[in-house]
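[1] Here you go, sequence then predicted model.
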Amino acid sequence: MDIELIIFAAVAFFVLYRLYSVLGTKTGAEPPPSVVREATQKRKNSEGSDESNVTPFRPSFTGPGASAMEEISQIDSTFSPSDFTRKSKKAYEMIVEAFAEGDKETLSNLLVDDVYEAYVSAIDEREQNNTEPLRLMRLKSAEIADAELLDGDIGQVSVSFEAQLSDGENLRTAKEIWTFERSLKSSNPAWLLGGVSEAS
């Protein structure tokens, strides 16, 4: 048994020695250091070139108001149609809820001055007449309908909303165009509601 162990050990040592003699030393097939450095540099230059040729991601501007939205994005690089649509839906829900609750403070932060004054007058009249407010049941859809760039820095984006509203007894469908606006040179990123009209 001891002789077998000695033989196995000798064989293992021989195999390890042969492996080391091949893998642990340089062979004639190994490129010289200068070639390795040159190849490495070429790879780095190639990677740098590829990076410089990468086109930065830009949102897709198609459909109504596409050219104006492209102009808006050139001034406000954070603007994207999909993000704007998502935020406009949130604004719609907040404004309808604030109007129903008579929350003038919230409305003052979401509407331009003349629209705010119109909403305040409507709230006051509703309360005087003890009229039940319309509440949002379901926002069915929101799509950008148009966009404009006014005076070189005033962005306007109109969104078509379809929603179901209820006065507590009756359910009605509202189809409206809401136009949001902001000064693109302002440090305030908020888009305010600047107008409401019925959708055709």
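    Done, it's in.

[2] From now on I want contacts and neighbour counts done on CA atoms only, so please keep to that.
    Fine.

[3] which residues are contacting stretch 143-157?
    64-66, 68-69, 71-72, 75, 81, 85, 158-161, 177, 179-185 (Cα atoms under 8 Å, 6 or more residues apart in numbering).

[4] got the buried residues for stretch 70-88?
    Buried positions in stretch 70-88, judged by neighbour count with 16 or more other Cα atoms under 10 Å: E70, E71, I72, S73, D76, F79, S80, P81, F84, T85, S88.

[5] and the third one, what does it touch?
    Residues near I72 by Cα under 8 Å, 6+ apart: F79, L149, G155, L184.

[6] Quick one: name whatever helix or strand follows the helix or strand where it lies.
    Secondary-structure element containing I72, defined by DSSP states H and E: helix 66-75. Later in the chain than helix 66-75, the nearest helix or strand by DSSP H and E is helix 81-101.

[7] list the helices and strands that following helix packs on?
    helix 104-108, strand 135-150 (3 or more Cα pairs under 8 Å, 6 or more residues apart in numbering; DSSP states H and E).

[8] alright, now check it against this:
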Amino acid sequence: MTPEIVILAMIAAFLGLRLYSVLGRRAEHEEEPIQGRFEGRQGQPGAPRVQAPPRADQRGDERARAEQPRPRTVPLAPPAVERGLAEIAQVDRRFDPAAFVEGARGAYRMILEAFWRGDKAELRSLCDDDVYEGFAQAIDARAAAGETLDNRLVRIEEVAFASAGIENGFARITLRFRSDIAAVTRDAQGQVVAGSLDDAIEAVDVWTFGRAVNSADPDWLLEETDEG
């Protein structure tokens, strides 16, 4: 065998080993499944594909969960009230009992606080004519006596449906509020003449809200007040 043939044989063998090395490693890698962007960390075949969560530390995740709004709930109601709520929802597609209760809780606080500080303008926007006139007369009488109210709504303990329905195209819903109120009346000199901010008393109010179901205005107005 001539030296030229030996050299060529050695070169061929060297190239063959290099080719096998490259192709063999590529084949081995092709047999391993590549983890997708939306697969779980295990990357097992047939595993469910889920979207990867955003990067955040554990404390950030806990804070985000805590800041999520709590689901709104609808208070339990007698069958007759449930039928009335369903009747309103059938006529007014925007009506949501849970959202209504949350809005009524806010209106209850706003109306009480507006009355206590004598804010007729805000009461005018939240009440119908009859209820507004009653509040306005009480505010005027209080002012004439030189008295002011220093009341605090401590908490709303409970909101419950009392009645609901539609009559002549007008929807009405009555709610029973049970709350704790700290009430103080002061004279013109600022001296306490009645009540105490240290002792909250339980108040039970039965309020009726109403609105025309075909009205473009989605707001409900307070149209009747009573004590429970």
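    It's in. All values reported here derive from a predicted model rather than from experimental measurement.

[9] Next, the TM-score between them, please.
    Taking TM-score structural alignment, normalised by the length of the first structure as the basis, the two superposed chains have a TM-score of 0.70; 158 aligned residues with a Cα RMSD of 2.8 Å.

[10] looking at the contacts of I72 of the first structure, which has the most residues close by?
    With neighbours defined as other Cα atoms under 10 Å, the most crowded of the contacts of I72 of the first structure is G155; it has 24 neighbours.

[11] The helix holding I72 of the first structure to strand 135-150, inter-axis angle?
    80 degrees (axes from the mean of the first three to the mean of the last three Cα atoms, to 10 degrees).

[12] Where does helix 66-75 of the first structure end up in the second structure?
    Counting by TM-score structural alignment, helix 66-75 of the first structure lines up with residues 82-91 of the second structure.

[13] Just give me the neighbour total for F135 of the second structure.
    21.

[14] now swap in the one 4 residues further on and tell me
    Residues within reach of I139 of the second structure, counting by other Cα under 10 Å, total 21.

[15] Tell me who's in contact with it.
    F115, G118.

[16] The corresponding residue of the first structure for it is in what secondary structure piece?
    Under the alignment by TM-score structural alignment, I139 of the second structure pairs with I123 in the first structure. Secondary structure from DSSP H and E places I123 of the first structure in helix 113-128.

[17] Between helix 81-101 and that helix, find me the angle.
    Going by the same axes, to 10 degrees, helix 113-128 of the first structure makes 30 degrees with helix 81-101.

[18] farthest pair in the contacts of I72 of the first structure?
    F79 and L149 (13.2 Å; Cα to Cα).

[19] related to what we said a few turns ago, in JSON lines, list the helices and strands packed on helix 81-101 of the first structure along with distance to E47 of the first structure.
    Below are these laid out as JSON lines (distance: least, Cα to Cα, whole Å):
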{"stretch": "helix 104-108", "distance to E47 of the first structure": "52"}
{"stretch": "strand 135-150", "distance to E47 of the first structure": "40"}
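
[20] do you know how far the equivalent of Y92 of the first structure over in the second structure is from G118 of the second structure?
    Residue pairing (TM-score structural alignment): Y92 of the first structure is matched to Y108 of the second structure. Y108 of the second structure sits at a distance of 15 Å from G118 of the second structure (criterion: Cα to Cα, to the nearest Å).

[21] higher neighbour count, the two?
    Between Y108 of the second structure and G118, counted using other Cα under 10 Å, the more crowded position is G118 (20 against 17).

[22] Wait, a helix at V159 of the first structure?
    No: checked against DSSP: H, G, I helix; E, B strand; the rest coil, V159 of the first structure lies outside a helix; its state is strand.

[23] How many residues are close by P189 of the first structure?
    12.

[24] nearest residue to it other than its sequence neighbours?
    R182 (7.7 Å; Cα to Cα, 6 or more residues apart in numbering).

[25] Which parts of the helix or strand encompassing that neighbour count as buried, going by neighbours?
    If you go by DSSP H and E, R182 of the first structure is part of strand 171-183. Using 16+ other Cα under 10 Å as the test for burial, strand 171-183 of the first structure gives A174, K175, E176, I177, W178, T179, F180, E181, R182, S183.

[26] The last one matches what in the second structure?
    Mapped onto the second structure by TM-score structural alignment, S183 of the first structure lines up with A212.

[27] can you tell me how far that match sits from V81 of the second structure?
    Distance from A212 of the second structure to V81 of the second structure, by Cα to Cα: 18 Å.

[28] Also R94 of the second structure?
    Counting by Cα to Cα, the gap from R94 of the second structure to V81 of the second structure is 18 Å.

[29] follow-up on the earlier one: check contacts around the match of S183 of the first structure.
    G169, F170, A171.

[30] Kindly indicate which of the buried residues of stretch 70-88 of the first structure lies nearest T106 of the first structure.
    S88 (15.5 Å).

[31] ok, that closest one - contacts?
    So S88 of the first structure contacts V159 (Cα under 8 Å, 6+ apart).

[32] Please compute how far stretch 124-139 of the first structure lies from its chain's middle.
    33 Å (Cα atoms, centre = their mean, to the nearest Å).

[33] Between the two ends of it, how far is it?
    26 Å.

[34] Could you list the buried residues of it?
    P133, L134, R135, L136, L139.

[35] now L149 of the first structure: how far from T131 of the first structure?
    39 Å.

[36] and the longest helix for the second structure?
    Counting by DSSP state H, the longest helix found in the second structure is helix 3-31.
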